[in-house]
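J.: all I have is the shape, not the residue letters:
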């Protein structure tokens, strides 16, 4: 039985099935983790192989969006056969985190090292409302 499973067509089929189940959605959004401390929320995005210039962070009221732009340009030229081929691929993935308080974009800090983007969003202090006696 082992010999049958190691033959070319079956072996290639089984390898492709293993690859599919190890990463079933290769074009899906990147992994994102939100950790809460006493003073801030840490948003950590795993972006291996991404350059800092491809990352964009936007803040809208209670939401923080991390976007990653992929752009690939492939050019092929053959002067002997007189042909030129060019193709361009553009993809964009983004993730949005909603927080329970407005975000002050001036206080948000971001760092990117070894494929990990860490965004620190300081917590905002709420206003305490006194209840009057009637």
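T.: Received, thanks. This structure is a prediction, so every number in the text was calculated from the model and none was measured.
J.: contacts, neighbours, all on C-alpha from now
T.: Noted.
J.: number of nearby residues for residue 103?
T.: 20 (other Cα atoms under 10 Å).
J.: same thing with residue 123?
T.: Neighbours of residue 123 using other Cα under 10 Å come to 19.
J.: which residues touch the nearest residue in space to it that is not next to it in sequence?
T.: Excluding the flanking residues, the one nearest residue 123 by Cα to Cα, 6 or more residues apart in numbering is residue 40, at 4.8 Å. Remark: with contacts taken as Cα atoms under 8 Å, 6 or more residues apart in numbering, residue 40 is in contact with 120, 121, 122, 123.
J.: which helix or strand contains the residue nearest the centre of the chain?
T.: In the chain, the residue lying closest to the centroid (Cα atoms, centre = their mean) is residue 30, at 3.2 Å. For residue 30, there is no helix or strand it lies in under DSSP states H and E.
J.: gap between it and residue 2?
T.: Using Cα to Cα, to the nearest Å, residue 30 is found at 37 Å from residue 2.
J.: same question, residue 83
T.: 48 Å.
J.: who's more crowded, the two?
T.: residue 83 (9 against 6).
J.: and the comparison structure, right after this:
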């Protein structure tokens, strides 16, 4: 059975209490994802893995990928550029400043020397070939 997840939190309740007429909801009705989350899709083929990670608004120079055996680690520095205009009053800011990171373990070691990374339109795509020689080999019985 799935439990229902409530959207919103203490910060949202604070705004409802302080200025109920000026409460600003997120555009799509969802809460802001936790800044520590990098959402990933991992797909496996016979030769390796393809990882797609969402890191929108981050320059590729601020994204760091490391591979150690079968552990892949992603880290990104998120920078918020606020522009203040005279006479403007910020009611709510949901943008995040800081670093986000994510590590995960794959079933087989990755050949780090052959791995490739591409960043396009907020999506980091990693092509991670499996390390050869790590698979089981059948022995002939004499």
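T.: Yep, that arrived. As the structure is a computational prediction, the values presented were derived from the model and not from experiment.
J.: returning to what we had before: pretty sure the residue nearest to the centre of structure 1 contacts residue 45?
T.: Yes - using Cα atoms under 8 Å, residue 30 of structure 1 makes contact with residue 45 at a distance of 7.0 Å.
J.: hang on, the earlier thing: now structure 2: which of the contacts of residue 40 of structure 1 match?
T.: Among the contacts of residue 40 of structure 1, the ones whose aligned partners also touch in structure 2 (both residues aligned by TM-score structural alignment, their matches' Cα atoms under 8 Å) are 120, 121, 122, 123.
J.: map the last one across to structure 2 for me.
T.: Structural alignment places residue 123 of structure 1 opposite residue 130 in structure 2 (criterion: TM-score structural alignment).
J.: in stretch 53-70 of structure 2, what's buried?
T.: For stretch 53-70 of structure 2, the buried set under the neighbour-count rule, 16 or more other Cα atoms under 10 Å, comprises 53, 54, 55, 58, 63, 67, 70.
J.: helix/strand/coil for the first one?
T.: Reducing the assignment at residue 53 of structure 2 to three states with DSSP: H, G, I helix; E, B strand; the rest coil gives strand.
J.: that one against residue 43, yeah?
T.: No - between residue 53 of structure 2 and residue 43 there is no contact under Cα under 8 Å: 11.7 Å.
J.: quick one: which two of the buried residues of stretch 53-70 of structure 2 are the most distant?
T.: 58 and 70 (25.5 Å; Cα to Cα).
J.: which residues are contacting the helix ranked longest in structure 1?
T.: Using DSSP state H, we find that the single longest helix of structure 1 is helix 8-22. Outside of helix 8-22 of structure 1, the residues that reach it under the criterion Cα under 8 Å, 6+ apart are 4, 5.
J.: check the offset of that helix from the chain's centre.
T.: Helix 8-22 of structure 1 sits 27 Å away from the centroid of its parent chain (Cα atoms, centre = their mean, to the nearest Å).
J.: how much space between residue 118 of structure 1 and residue 90 of structure 1?
T.: From residue 118 of structure 1 to residue 90 of structure 1 the distance is 25 Å (Cα to Cα).
J.: how about residue 126 of structure 1?
T.: Distance from residue 126 of structure 1 to residue 90 of structure 1, counting by Cα to Cα: 42 Å.
J.: same check on residue 44 of structure 1?
T.: Residue 44 of structure 1 is 24 Å from residue 90 of structure 1, where distance means Cα to Cα.
J.: and those two? which has more neighbours close in?
T.: Using other Cα under 10 Å as the criterion, residue 44 of structure 1 and residue 90 rank with residue 44 on top: 19 against 9.
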